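S.K.: Predicted model and sequence below, questions to follow.
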Amino acid sequence: MTHATTDREDGTGRAYIGSFTSAGGRGIITATVDRETGELSVLGATDIVPDPSYLALGDGPEPGGKVLYAVSETEHGAAAALDVTDDVPRLIGGTQPVDGEGPTHLARTGGHLLTANYGSGSVSALGVLSDGSVGPVDSVLAHEGSGPVSDRQRAPHAHQVLPDPSGTWVLSVDLGTDSVRICALDGTTGALRLHGETFLRPGTGPRHLAFHPAGGHAYVLNELEPTVTVCSWDAGAGTLEPIGETAVLPEGTEIGADTVTYPSEVVVSHDGRFLWTANRGHDSISVLALDATGGSVTPVTTVDCGGHWPRDLALDPTGRWLYAANERSGDVSWFAVDPETGVPRRAGSLTAPAASCVVFA
């Protein structure tokens, strides 16, 4: 199974790389993607948005057009929209405050842009205007609670927000409260209403989740313990139920005494057969196999991430190439995915200081 692509006439796709400008990053990099080799080549960059640590693409005002959205992961967080018609992204309108601190993730759903604000432990909904630019905040949903890990869980820390596959619900993953919140978003007013909250094992520190392509399961990657929690998802009822937890590193994996492992991102293959995680500290990509239902996860192996501190992991639209944004070594490495085993084989890398995420057009 492959996904539709929006390749140019020369057969190349486009990728956008976010990076921390405060750590020497270039901001947002535009690159070509060679679908046959996976190679990235830089076209241009802009630092007009400070610390654009996470990016997302949404539909633009023109048919078939796209708008790139970015968080500004700063103390007084903001979000921005960028025109990607040319090689250097151009700001549409201005940056908008999100009324939250340290936004780390965002998603476009319908006429709204959602941000997960790690520092303040909240989710913001901002309207998207007719030209694709970001409007003022319509609502902020503040999370409540804490967890047992005193230095990381004294307060809520919303780390990810995304719509479910049906488009009915909004889910927010909170590292500080060991929970995932399910919300309803009013498409007219932008009001967020809490529908339910699913609590995971205390101290696991959930960071991100990904859905199975069939829509009936979700996989919550935990940062404070290197595990993934498998959940059943009922879109009709808007309920998320944990059904199992699996270590992301195979049994017997050696970890140095001074090495911590903080998983950062989880990705599911387009055909629903494999799951990958990026593991900071261990500096690896884990390969896990999914059964036919998607309800069972089995660790297979780990491979080197090609750098240091992989903050993000992304699968290209063809499903053939996996990309790791290695923040501390300052590069994006790409891997050819074996279609039978799911094991990635490193094929190249691109220098990208303080790289934090990769998204594909």
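M.R.: Yep, it's here.

S.K.: from here on, contacts and neighbour counts on C-alpha atoms
M.R.: OK.

S.K.: Which of the three states applies to the residue located most distally from the centre of the chain?
M.R.: No residue in the chain sits farther from the centre than residue 257, which is 29.1 Å out by CA atoms, centre = their mean. Following DSSP: H, G, I helix; E, B strand; the rest coil, the label given to residue 257 is coil.

S.K.: Presented hereafter is structure B, for comparison with structure A:
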Amino acid sequence: MKYTGYIGTYTKKDSKGIYSFSLDTDEAKLTDVKLEAEIGGPTYLKITDDKKYLYSIAKDEGQGGVASYAIDQNTGGLTFLNQQLADGPNPCHVNTDSERRFLFSANYHKGTVDSYVLNQDNGTISPAVSTIQHTGSGPDHRQEKAHVHYAGMTPDEKYLITVDLGSDLLVTYTVSEQGELAEANRLEIPGGSGPRHLTFHPKRENIAYIMTEFSSEIIVLNYDSSNGSFSIMQSIGAIPDDFTENNQGSAIHITSDGKFVYAGNRGHNSIAVFRVDDESGKLTFVENTSTEGDWPRDFVLDPSEKFLIAANQETNNLVLFSRDAETGKLKLLQSDINAPEPICLKFL
């Protein structure tokens, strides 16, 4: 089987925009890294559930925002549709609801979350209908103000969840029929942890996992759908206790069977593997696997979940691992696939 993947990138050095690649699961090889769309700063990507559209972060001449592309169902090629830009820095995260009614972006530099209405007929993005400014700070010197880093719907799609790295907050919002946001609840994350990304358990919708950037740990949460509140059940480290150099947590993903959680470590340059307890949803550490490069900003499971691909930002390489479905452990297959400034990986 051949799968098409996409690479979101920085465009500060050699990258020109959004790239694609191929994974051949029969040969267990990554190939064909090529430019698909020339655009500034497409650091995060979202492919809609119906696979028709790709949404991207965008920036251009002092403005930042979001862009939309139609996906060619035969070739995987991208056709630019439109973009919505505003003055100032570009966002860092983009997401949609499952029905492709709304698009949400999180802006690290501005400390804001934005919501947009999507055109159901052609996938284009309307101007922002809601912009929420976060406030606050944290004890770490990098937490001088709010830095919203993630925005995504709960599995029941009753709420939008935002994770604020700068003020150690998880904030829950309701989303109106017009796409407007209103705060419903919030959870204070331990000070200085720097919550960065979040994923929900695919089988148990009341369990979620946060990866922290500064404390390099996963925080296991219980979600109450009645009011959008969360409570902390467990915190577990993602790097060895004796590692004292700089490390910053990056991405977090969970397998579709809910049995394993994977988390990225920039600095320790590893993927941490955790087994999920079937009853409680709590985690047990399995191992750290080297990403064979520097600063793994993101990684992705392929659609078969037999493979995991990591993206090393500083060494400009993709790394392919096979994945043992019983143990969760990773085995290195390929580490020499060049990709410029890789930041985000998504499969079609």
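M.R.: The structure has been received and is ready for your questions. Keep in mind the model is a prediction, meaning the values are calculated, not measured.

S.K.: before we move on, the earlier item: how much space between the residue farthest from the centre of the first structure and residue 310 of the first structure?
M.R.: Distance of residue 257 of the first structure to residue 310 of the first structure, given as CA to CA, to the nearest Å: 20 Å.

S.K.: Kindly report the same for residue 322 of the first structure.
M.R.: 12 Å.

S.K.: The two: who's more crowded?
M.R.: Between residue 322 of the first structure and residue 310, counted using other CA atoms under 10 Å, the more crowded position is residue 310 (35 against 25).

S.K.: Just give me the match in the second structure for the more buried one.
M.R.: Residue 310 of the first structure maps onto residue 296 in the second structure, with residues paired by TM-score structural alignment.

S.K.: Run a quick neighbour tally on the closest residue to its match other than its chain neighbours.
M.R.: Nearest residue to residue 296 of the second structure, sequence neighbours excluded (CA to CA, 6 or more residues apart in numbering): residue 312, at 4.1 Å. If you count neighbours by other CA under 10 Å, residue 312 of the second structure ends up with 29.

S.K.: How about residue 214 of the first structure?
M.R.: The burial count for residue 214 of the first structure: 13, using other CA under 10 Å.

S.K.: Next: the one 5 residues further on.
M.R.: For residue 219 of the first structure, the neighbour count with other CA under 10 Å is 26.

S.K.: The aligned partner of it in the second structure - nearest residue in space that isn't next to it in sequence?
M.R.: Using TM-score structural alignment, the partner of residue 219 of the first structure in the second structure is residue 209. Closest residue to residue 209 of the second structure apart from its sequence neighbours, by CA to CA, 6+ apart: residue 220 at 4.7 Å.

S.K.: corresponding residue for the one you found in the first structure?
M.R.: Checking TM-score structural alignment: residue 220 of the second structure goes with residue 230.

S.K.: and if you look at residue 85 of the second structure?
M.R.: By TM-score structural alignment, residue 85 of the second structure lines up with residue 97.

S.K.: show me the contacts for that match.
M.R.: For residue 97 of the first structure, the contact set (CA atoms under 8 Å, 6 or more residues apart in numbering) comprises 76, 77, 78, 79, 136, 137.

S.K.: Helix, strand, or coil at the match of residue 220 of the second structure?
M.R.: Here residue 230 of the first structure is recorded as strand under three-state DSSP.

S.K.: Isn't it up against residue 220?
M.R.: Yes. Using CA atoms under 8 Å, residue 230 of the first structure is in contact with residue 220, at 6.5 Å.

S.K.: And the strands in the stretch 251-361 of the first structure?
M.R.: Under the criterion DSSP state E, counting those that start in this stretch, strands of the stretch 251-361 of the first structure are mapped to 262-268, 274-280, 284-290, 297-304, 310-315, 321-326, 331-337, 344-351, 355-360.

S.K.: Arrange these in a markdown table, one row each, with distance to residue 55 of the first structure as further columns.
M.R.: Below are those laid out as a markdown table (distance: least, CA to CA, whole Å):
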| stretch | distance to residue 55 of the first structure |
| --- | --- |
| strand 262-268 | 14 |
| strand 274-280 | 18 |
| strand 284-290 | 21 |
| strand 297-304 | 25 |
| strand 310-315 | 11 |
| strand 321-326 | 13 |
| strand 331-337 | 15 |
| strand 344-351 | 18 |
| strand 355-360 | 7 |
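
S.K.: Out of those, flag the one nearest residue 48 of the first structure.
M.R.: Residue 48 of the first structure sits nearest to strand 355-360 of all the strands of the stretch 251-361 of the first structure, at 16.0 Å, using CA to CA.

S.K.: who touches the closest one?
M.R.: Strand 355-360 of the first structure has contacts (CA under 8 Å, 6+ apart) with 13-20, 25, 53-57, 311-314, 316-317, 323-328, 330-332.

S.K.: returning to that earlier point: between the one helix or strand the match of residue 219 of the first structure maps to and strand 248-254, how big is the angle?
M.R.: Residue 209 of the second structure is part of strand 207-212 when elements are defined by DSSP states H and E. Here strand 207-212 of the second structure points in a direction 160 degrees away from that of strand 248-254 (axes from the mean of the first three to the mean of the last three CA atoms, to 10 degrees).
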